[in-house]
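Engineer: the amino acid sequence is not available; the structure is as follows:
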């Protein structure tokens, strides 16, 4: 499979979460997404003189569903359920919710209270920040580990023969 075939196949299968995708299809599409975000951010920097990230965010929103679908099919090609790909995303959502509450608490009580181990500086100030910071670190580690596991699974060979997700894709 060529780079162009992978990109065309990724967009054709943007709404297809059934079936299987071989390693080249996934990794070529991954390269397209990575390079595309880099080029868009570079263009934004050259056009605006600063990088706000707005164009990259729009690019990522536009490419999200096709990238999710090809990753979903890739996991199924290795014999794993595609929804496993959502685990790191769920960790990101939980981390964002926790870090948002941690940020609000820090803003209310100041950094000094946090450095003192979360001792309240005033009523409603820093209570519970130590636990929130610990939780945030734990979620960050969980996110890193989940991401590494997903990369490991994506790099595994195709499961030979038919599996629960369909027949083995043809080699072109």
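Structural biologist: Okay, I see it. Here the structure is a predicted model, which means the values were calculated and not measured. Numbers count the residues shown, from 1 in each chain.

Engineer: could you use CA atoms for every contact and neighbour count after this?
Structural biologist: Will do.

Engineer: and the host helix or strand of residue 9, what does it pack against?
Structural biologist: According to DSSP states H and E, residue 9 maps onto helix 3-12. Using 3 or more C-alpha pairs under 8 Å, 6 or more residues apart in numbering; DSSP states H and E, the elements in contact with helix 3-12 are helix 23-48, helix 54-77.

Engineer: can you give me the angle that helix makes with helix 54-77?
Structural biologist: Counting by axes from the mean of the first three to the mean of the last three C-alpha atoms, to 10 degrees, helix 3-12 lies at 90 degrees to helix 54-77.

Engineer: take the helices and strands packed on helix 3-12 and write them to CSV, including mean neighbour count and distance to residue 105.
Structural biologist: Converted to CSV, the helices and strands packed on helix 3-12 look like this (neighbours: other C-alpha atoms under 10 Å; distance: least, C-alpha to C-alpha, whole Å):
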stretch, mean neighbour count, distance to residue 105
helix 23-48, 17, 33
helix 54-77, 20, 28
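
Engineer: okay, the ones you listed in TSV with distance to residue 118 next?
Structural biologist: Conversion of those to TSV gives the following (distance: least, C-alpha to C-alpha, whole Å):
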stretch	distance to residue 118
helix 23-48	39
helix 54-77	35
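
Engineer: indicate which one of those helices is closest to residue 10.
Structural biologist: Each of the helices and strands packed on helix 3-12 has some distance to residue 10 by C-alpha to C-alpha; the shortest is helix 54-77, at 5.8 Å.

Engineer: quick one: the next helix or strand after the closest one to helix 54-77, angle?
Structural biologist: Next along the chain after helix 54-77, taking DSSP H and E as the criterion, comes helix 86-115. Angle, helix 86-115 to helix 54-77, by the same axes, to 10 degrees: 130 degrees.

Engineer: show me how far helix 86-115 is from its chain's centre.
Structural biologist: Averaging C-alpha positions (C-alpha atoms, centre = their mean, to the nearest Å) puts helix 86-115 18 Å from its chain's average.

Engineer: that one - contacts with which helices or strands?
Structural biologist: Packing partners of helix 86-115 (3+ C-alpha pairs under 8 Å, 6+ apart): helix 129-154.

Engineer: show me what the helix it packs on is packed against.
Structural biologist: Using 3+ C-alpha pairs under 8 Å, 6+ apart: helix 129-154 touches helix 54-77, helix 86-115.

Engineer: use this one as the comparison:
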């Protein structure tokens, strides 16, 4: 495995796909962030092309006419859907290995994934409890839910900031329980 200084962007992206189901070992920051950026660019470019084609093809249409792009539209959406599904495991894998690189368990990766579902359940339960116990559910419910949504938003933002900080944290400089620091390995060769 190469370190951040010798690994090219293309090598980092190839490593992302090649190690797509490997949840063992460590991943450098570059191994994590290069695929994130390239995949985001692929999604953005595909979406922009889709909407530009849709806008340009519908400018000269008569009322009730379908633009020709409407027949290609499912292909664009299909590509985005398949691409999103194809990168699901590699995204999770590289995030787990990134956590390993900073000395954390890969289970930390699940926190930002599971957290929104937990809060939706909490909001749902509080909403039901508020409607059952309050004689005027509209006023009490609105206030309680507004405060709850504000707290949920703050906690969510805090979790994502914390997770982002973990993802940009430098590697542990020594061997940890998930493997040798690739910087050390490349210096020994």
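Structural biologist: Alright, I've got the coordinates. This is a predicted model, so every value here is computed, not measured.

Engineer: if we can go back for a sec, what range in structure 2 does the helix holding residue 9 of structure 1 sit on?
Structural biologist: The alignment of helix 3-12 of structure 1 onto structure 2 (TM-score structural alignment) spans residues 9-18.

Engineer: average gap between the matching stretch and structure 1?
Structural biologist: Compared with structure 1 after fitting, stretch 9-18 of structure 2 deviates on average by 0.9 Å (mean C-alpha distance after the TM-score superposition for structure 1).

Engineer: tell me the contacts of the aligned residue in structure 1 for residue 153 of structure 2?
Structural biologist: Matched to structure 1 by TM-score structural alignment, residue 153 of structure 2 sits across from residue 140. Residues counted as contacts of residue 140 of structure 1 (C-alpha atoms under 8 Å, 6 or more residues apart in numbering) are residue 95.

Engineer: how about the one 10 residues further on?
Structural biologist: For residue 150 of structure 1, the residues meeting the contact criterion (C-alpha under 8 Å, 6+ apart) are residue 85.

Engineer: just to revisit the earlier point, of the helices and strands packed on helix 3-12 of structure 1, which is nearest residue 87 of structure 1?
Structural biologist: Of all the helices and strands packed on helix 3-12 of structure 1, helix 54-77 comes closest under C-alpha to C-alpha, at 12.0 Å.

Engineer: what angle separates the closest one from helix 23-48?
Structural biologist: 180 degrees.

Engineer: helices or strands next to helix 54-77 of structure 1 in the packing?
Structural biologist: helix 3-12, helix 23-48, helix 129-154.

Engineer: could you export those as JSON lines, including distance to residue 171 of structure 1?
Structural biologist: What follows is the helices and strands packed on helix 54-77 of structure 1, written out as JSON lines (distance: least, C-alpha to C-alpha, whole Å):
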{"stretch": "helix 3-12", "distance to residue 171 of structure 1": "13"}
{"stretch": "helix 23-48", "distance to residue 171 of structure 1": "10"}
{"stretch": "helix 129-154", "distance to residue 171 of structure 1": "18"}
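
Engineer: among the ones you listed, which is nearest residue 69 of structure 1?
Structural biologist: Closest approach to residue 69 of structure 1 among these is made by helix 3-12 (7.8 Å; C-alpha to C-alpha).

Engineer: return the distance of that closest one from the chain's centre.
Structural biologist: The answer for helix 3-12 of structure 1 is 20 Å, by C-alpha atoms, centre = their mean.

Engineer: report the buried residues of it.
Structural biologist: Across helix 3-12 of structure 1, burial judged by 16 or more other C-alpha atoms under 10 Å covers 6, 7, 9, 10, 11.

Engineer: same question, stretch 106-122 of structure 1
Structural biologist: Those would be 106, 109, 113, 114, 118, 119, 120, 121, for stretch 106-122 of structure 1 by 16+ other C-alpha under 10 Å.

Engineer: count of neighbours near the equivalent of residue 85 of structure 1 over in structure 2?
Structural biologist: Under the alignment by TM-score structural alignment, residue 85 of structure 1 pairs with residue 109 in structure 2. By the criterion of other C-alpha atoms under 10 Å, residue 109 of structure 2 has 20 neighbours.

Engineer: what does the one 5 residues further on give?
Structural biologist: Residue neighbour count, defined by other C-alpha under 10 Å, stands at 10 for residue 114 of structure 2.

Engineer: residue 28 of structure 2 too?
Structural biologist: Residue 28 of structure 2, neighbours per other C-alpha under 10 Å, totals 28.

Engineer: give the equivalent position in structure 1 for it.
Structural biologist: By TM-score structural alignment, residue 28 of structure 2 lines up with residue 22.

Engineer: from residue 68 of structure 1, how far off is the most centrally placed residue in structure 1?
Structural biologist: By C-alpha atoms, centre = their mean, structure 1 has its centre lying nearest to residue 89, at 5.7 Å. As defined by C-alpha to C-alpha, to the nearest Å, residue 89 of structure 1 lies at a distance of 11 Å from residue 68 of structure 1.

Engineer: do residue 34 of structure 1 as well
Structural biologist: Applying C-alpha to C-alpha to residue 34 of structure 1 and residue 68 of structure 1 gives a distance of 14 Å.
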